[in-house]
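Engineer: Sequence plus the predicted model coming up.
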Amino acid sequence: MNSGDRNEFTLRHLDEPEIEFDGGSETSPKRGLLKYGPRLYESDHHTIKLGVIGDRDSIRHLSELLHDMNTGIHPGSRDNPWQVPFPGLGESSKINLSINDKKGWRRKIRRRDIKTVTGESTPKKRIETFLELIQTDIDIIEQDSVRPSVIVVCIPQRVIDACTPDRQDYAKIQYGGQNQEEGSDLRSRIKLMGMNARIPTQLIKPETLDMRTDRQRASRAWNLTVGLLYKSQRGHPWKTQQIEEGTCYAGISFYKQRTTDGNIARAALAHVFHGRDHIILQSDPLPDITEDENGSPHLSYEAAKSVGEQILDYYERQLGTRPSRFVLHKPSLYWDEERNGILDATDGVRDLDLVWIRRNPQIRVFPPTDYPTLRGTLFSSSNEDTHYLYTTGYIPEETTYQGSGVPAPIEIRPDRICETQSLKLCKEILLFTKLDWNTSEFSVRMPATIRVASRVGDVLSEVDTESVVDVQPQYFYYM
């Protein structure tokens, strides 16, 4: 390589962003909840009204976990300070929460029900039979004079075994082939049932309730509490003050909605404004999606313009004004048609930032220590304006790396249509890895703009043209 062709690289570490709780800020969700309590919307104490659907064993295991959650769970010793104890629930709880799971909100999946499911001849029929059982139970719970705020659905292991096709693992219980119209995802279908009933759902698999150590029990307790709280009070338990007022952030993901004649391509949009919430938008049908050589979808000019207009129209309806800055995160490069469509849609917006975020770039940074790369490490190629950000890695505040294997960065590339400095864009993306309220973990790998949009697409792909589903914009129905 000639000296004139050499690229210049910079290596820096970004400060860990803080998140806001009820009375203070912290870098860790667990420590923040323990110190200050969650953001509550109605009173100083919140009761989660919990409906439960499950078989005998799963209801028993869940009841045991809820009992432990009431008394508190200490996960480890002083040698593991990052393992934050679960403080317990109840009127005197440090996190100001209780759980009410009265028997009237419980529906038992009986042995004869499971036998009916497993007796069907194909995975497709077994899934449909099981879904009919769940729909009946949700309908009965929904009719209670005082409805629960969340329904937990515990899926029995025999149902998982019976509904999982050969050569497919338990991570995604789905029948059918590779074509989208042939498959149906069990989790997404139950999410849509809850959406129709206006009761968010929480799915639990048997391995989640199979806890051998206090560390596992504390981890399950924290994650379950955070997810149930967000769904129960219909609002996030922490927020951030670091998002500038007047800035609209959005992420885009693509999915195919099944129809009787084939597939309709759509975009799922996770829309964040002023740190309030993830607002979910479903695009109009997109007939002109093109895939590149890597299989990544791209929009036509008309589709890109429509997507941009839809986001900004919703922002203006909610806040009464158009944003002064619009940031769009996308998991693939921007083509000219997409760029031009979004430019025309955002006419009048002062600053437009188009950013490509890729999950698995082929680059790693190895520090000269025995520790993994620090979360927040940013490795930048100045000449190409390409940046590799470690959103996972060793966390000094936690004195640990909680992942498995060698941590890997995500790739961030500002488009040529981008007004904001790259360093600021990377700092914002690091912040968004702390704004997924489906977990109590320190952070997640992908920013919420992309991560949420992808999850939403998984659920909305199950809404076929024959379904009667009133699609809702709130993220808690999808998580």
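Structural biologist: Perfect, thanks for sending it.
Engineer: switch to C-alpha atoms for all contacts and neighbour counts from now on
Structural biologist: OK.
Engineer: Now do the contacts for the spatially closest residue to residue 367 that is not a sequence neighbour.
Structural biologist: Excluding its sequence neighbours, the residue lying closest to residue 367 (Cα to Cα, 6 or more residues apart in numbering) is residue 373, at 6.0 Å. Contact partners of residue 373, counting by Cα atoms under 8 Å, 6 or more residues apart in numbering, are 365, 366, 367, 390, 393, 394, 407.
Engineer: Residue 414 now?
Structural biologist: 353, 354, 355, 356, 385, 386, 422.
Engineer: Skip the chain neighbours and tell me the closest residue to the fifth one.
Structural biologist: Read that as residue 385. Distances taken as Cα to Cα, 6+ apart put residue 413 closest to residue 385, at 6.6 Å, once the chain neighbours are dropped.
Engineer: What is the neighbour count of the one you found?
Structural biologist: By other Cα atoms under 10 Å, 22 other residues sit near residue 413.
Engineer: try this one next to it:
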Amino acid sequence: MKVKVLSEPLLEFGKGTHICPRSGIERLGVYDQKDEFRKTELRLGIVGRGDGIDKLDIWLEKCRTGILPKESKLANLFKGFGGITESYGFHTKLLSSTAYTRTLQKSLLNKISNTKIREDRVNEAVELYYDQIRFLTENRAVDVIICVIPKDLFEQVTKLTEKNSEDNDQLDSYMEHNFRRLLKAKSMHLGVPLQLVLENTIDDDKVARDQQDDATKAWNFCTALYYKGNRTVPWRLVEERYKPRSCYVGIGFYKSRDGETISTSLAQVFDEFGHGVILRGTPVALDKEDKRPFMTEEQAYELLNNALSEYDKALMQMPARVVIHKSSQFRASEIAGFNRAIEEKSIRTKDYVSITETDLRLFGETNYPPKRGTLLTISENEGLLYTRGFVDFYKTYPGMYIPSPLRIIASENDSSIEDLCEEVLGLTKMNWNNTQLDGRTPITIECAKKVGEIMKYVNEHEKPQVSYSFYM
């Protein structure tokens, strides 16, 4: 066994490289600014009650003009937001107007509040927002639609009735009938991504102590809007020219809404720059002993074969290497199916990597946890990798809880375990919903989880959107 701290992966921006998404955008501009077809204006559709729309208007103006950093000695962690303008950072501007705004009636919101059964409240709230979303997509040229959710409505759709609010199955009930996921799934066919915002998170008078500072919220909010509106990437991993062109596939599983079927969810099929597509698999079986889902050889073959065909269609060439990330161990049947698909496509290099939790911990000589990037190599095929931990750039550990490493196991690998862990570390920085540089899981696994959460609400006969922007 040996311990090594991997270098923080570099990200590429418009005019250079940096390790931090915020500093990179601020100093070097978004990566795709040189794309002549990139949008320099994002047209925002807005749905909400009158008070919420007013609060959003104030928040958008703050985002346009810039927000001072939180008072702190940790300047790199709490970076001010310089604004979203055509001449700086994002090199775009946010457009909003009353013509692109739909106001919800108070009487309809009150009607939902008076509905006794939570599931009915959720369905009514989804229909209320969906009707206005559909109007905007059919009658206005919008790039992203922001749905402003009142605090009291949010509470009404995330709790049961007073009579049985203490039931033990409350959490499961909430998870299986989720307002956010239902709304995104129902609106998906309209072809415009949604951004949901809670009123109290943009209300200056009601900012809770446990919320992020305004500048951090603006960074995450505007980056998500930019990614969703442009369908391009604000940063990407630096290309390593000596490596073969790689395709990253993240696989996860999700339950059907009735809980009877477990389907396989194939997350984005990524190239190394973060571009990708999403595919949906077929129902799978559970292992009789450990109750974990797995694919038959034929299912694994079909899933990867379809994924590679989509990759070829998008990039007009096959990858030289395939990396499959899975949040559970690979079964023999899955490996056989994946191998068959790869051999048929004449792909020479492959790496099958399971990324799971572990109870093992490492301890440093200081009061801080191990550094992000700390790798304990256990064998040629196994390692423990800290993706959260002390960050030199931040001069602190930016988390609230003691971090735990990821267990990285290569079932079949042409690359070394260290190289595979370096890739995992880089892919933790490819989530455009968060601009802090120390993501917990790689985008392959994170996306699989997010896709599965929403895919269960998408009708099996409906073709789901292929862009991650509809799921994040």
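Structural biologist: Thanks, I have it. Bear in mind the structure is a predicted one, so any value in this text is a computation, not a measurement.
Engineer: before we move on, the earlier item: what lines up with the residue nearest to residue 367 of the first structure in the second structure?
Structural biologist: Using TM-score structural alignment, the partner of residue 373 of the first structure in the second structure is residue 370.
Engineer: Tell me the counterpart of residue 4 of the second structure in the first structure.
Structural biologist: In the first structure, the residue paired with residue 4 of the second structure according to TM-score structural alignment is residue 12.
Engineer: now swap in residue 218 of the second structure and tell me
Structural biologist: Alignment note: residue 218 of the second structure maps to residue 221 in the first structure; criterion TM-score structural alignment.
Engineer: and residue 133 of the first structure, that's in a helix?
Structural biologist: Yes. Assessed by DSSP: H, G, I helix; E, B strand; the rest coil, residue 133 of the first structure belongs to a helix.
Engineer: residues contacting it?
Structural biologist: Residue 133 of the first structure makes contacts with residue 113, as judged by Cα under 8 Å, 6+ apart.
Engineer: same question, residue 240 of the first structure
Structural biologist: Residue 240 of the first structure sits next to 18, 19, 20, 275 when contact means Cα under 8 Å, 6+ apart.
Engineer: still on that earlier bit, which of the three states applies to the closest residue in space to the match of residue 218 of the second structure that isn't next to it in sequence?
Structural biologist: Excluding the flanking residues, the one nearest residue 221 of the first structure by Cα to Cα, 6+ apart is residue 69, at 6.3 Å. Three-state call for residue 69 of the first structure (three-state DSSP): helix.
Engineer: Give the aligned equivalent of residue 69 of the first structure in the second structure.
Structural biologist: Alignment note (TM-score structural alignment): residue 69 of the first structure maps to residue 63 of the second structure.
Engineer: need the strands for the stretch 251-400 of the second structure, in chain order.
Structural biologist: Secondary structure of the stretch 251-400 of the second structure (DSSP state E, counting those that start in this stretch): strands at 262-271, 276-286, 293-294, 321-326, 349-356, 374-379, 382-385.
Engineer: Dump those into CSV; add distance to residue 468 of the second structure and mean neighbour count as well.
Structural biologist: Listed next are these as CSV, based on distance: least, Cα to Cα, whole Å; neighbours: other Cα atoms under 10 Å:
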stretch, distance to residue 468 of the second structure, mean neighbour count
strand 262-271, 7, 25
strand 276-286, 7, 18
strand 293-294, 24, 22
strand 321-326, 17, 22
strand 349-356, 21, 21
strand 374-379, 29, 19
strand 382-385, 26, 24
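Engineer: No further questions, thank you.
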